[in-house]
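Engineer: I'll drop the sequence and a predicted model, then ask my questions.
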Amino acid sequence: MHPNKAADEIVKPSWPEGQWSTGLFDCCEDRSICLKSFFCPCITVGQIVEIIDRGTTSSGTACGIFAALNAVHCTWLYTSNYRTKLRALYKLPEAPYGDQTVHCCCCVCGITQEYRELKNRGVDPSMGWEGNVEKWKREGAIVPPFFPSDMAR
């Protein structure tokens, strides 16, 4: 296989650009993520945050922040911010509801959708940032497949 072929396949998803790959209420499409997000949302959120922050925030740190905010019922402030960042990365619409509404009213649905979106775009949040970088190197991807160059830190 041509070294850039794998990267091209990851970059060009099978769904139209600017659309979510799954719906907000498709939680049970991946039951394991749905159950993990329902019973231990801090783990799912931590994995999502580590990927979106390109490894600068570890999943453990993000999990701790989520747990602390959960004590005062303000997790939606933290998680909706990362939904906004994810949408900006992939040029996704703020639909069917605003980011804060999704995370205030249907947090489990929101984080499972975000997790699925990353997976459907060639990222495995459970592997962490470094694990995904290694995977992309093995597949011949020159750069992470989902971050535009102007988003680099």
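Structural biologist: Perfect, I can see it now.
Engineer: going forward, measure contacts between C-alpha atoms and count neighbours the same way
Structural biologist: Will do.
Engineer: where exactly do the helices run in this structure?
Structural biologist: With DSSP state H as the criterion, the chain has helices at 3-11, 31-39, 41-52, 59-71, 75-90, 99-105, 107-120, 128-139.
Engineer: Just the angle for the fifth one relative to helix 107-120, thanks.
Structural biologist: Spelled out, it's helix 75-90. Relative orientation of helix 75-90 versus helix 107-120 (axes from the mean of the first three to the mean of the last three Cα atoms, to 10 degrees): 30 degrees.
Engineer: Pasting the second one now:
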Amino acid sequence: MALPMLDWHTGLFDCCDDTSSCCYGFWCCPCLACTVAGRFDENRCLPLCDIFSPAITAACGLPLCVPPAALALRVGIRHRYNIKGSLCKDIMSSCFCEWCSWCQMHRELKYRKKNNPVVVNMQPGQHGVVMVNQY
């Protein structure tokens, strides 16, 4: 049985719904991006790819306008939480309003952590106890 598709908890431009996330992103967006990566259980330095990748690829003659870390994390969050959307919309959000996209992802992860705690089941296995994470 497929789970129903959900909407983002807040819209892309709903920064005022969580002023602390908005201020954090406004005053230090790279720090916010690293926080989002960490909360999504990825390497906190992953967003640095967005800073360095355009310069590196441009030096090789390949122009790049899509921030790879922002896009990858946005798609990952959308898939993990079964959020409506498409790759095209993710690309547009990441390219044309990256700051708003990072803030929206931060708000979504805060909301999910607060309202959907991780459940850990302990199940007996052949080699002792096996931990199974459920999102």
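Structural biologist: The structure has been received and is ready for your questions. Please read these numbers as outputs of a predicted model, since none were measured by experiment.
Engineer: ok so, going back, closest one to T22 of the first structure among the helices of the first structure?
Structural biologist: Judged by Cα to Cα, the one of the helices of the first structure that comes nearest to T22 of the first structure is helix 107-120, at 6.8 Å.
Engineer: Which stretch of the second structure lines up against the closest one?
Structural biologist: Under TM-score structural alignment, the alignment places helix 107-120 of the first structure onto residues 98-111 of the second structure.
Engineer: for the matching stretch, the distance to its chain's centre please.
Structural biologist: Using Cα atoms, centre = their mean, to the nearest Å, the mean C-alpha position of stretch 98-111 of the second structure is found 7 Å from that of the whole chain.
Engineer: sorry, back to before: so can I have JSON lines of the helices of the first structure showing mean neighbour count and distance to G23 of the first structure?
Structural biologist: Shown next, in JSON lines, are the helices of the first structure (neighbours: other Cα atoms under 10 Å; distance: least, Cα to Cα, whole Å):
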{"stretch": "helix 3-11", "mean neighbour count": "15", "distance to G23 of the first structure": "20"}
{"stretch": "helix 31-39", "mean neighbour count": "16", "distance to G23 of the first structure": "13"}
{"stretch": "helix 41-52", "mean neighbour count": "24", "distance to G23 of the first structure": "17"}
{"stretch": "helix 59-71", "mean neighbour count": "17", "distance to G23 of the first structure": "24"}
{"stretch": "helix 75-90", "mean neighbour count": "19", "distance to G23 of the first structure": "14"}
{"stretch": "helix 99-105", "mean neighbour count": "18", "distance to G23 of the first structure": "12"}
{"stretch": "helix 107-120", "mean neighbour count": "23", "distance to G23 of the first structure": "7"}
{"stretch": "helix 128-139", "mean neighbour count": "17", "distance to G23 of the first structure": "24"}
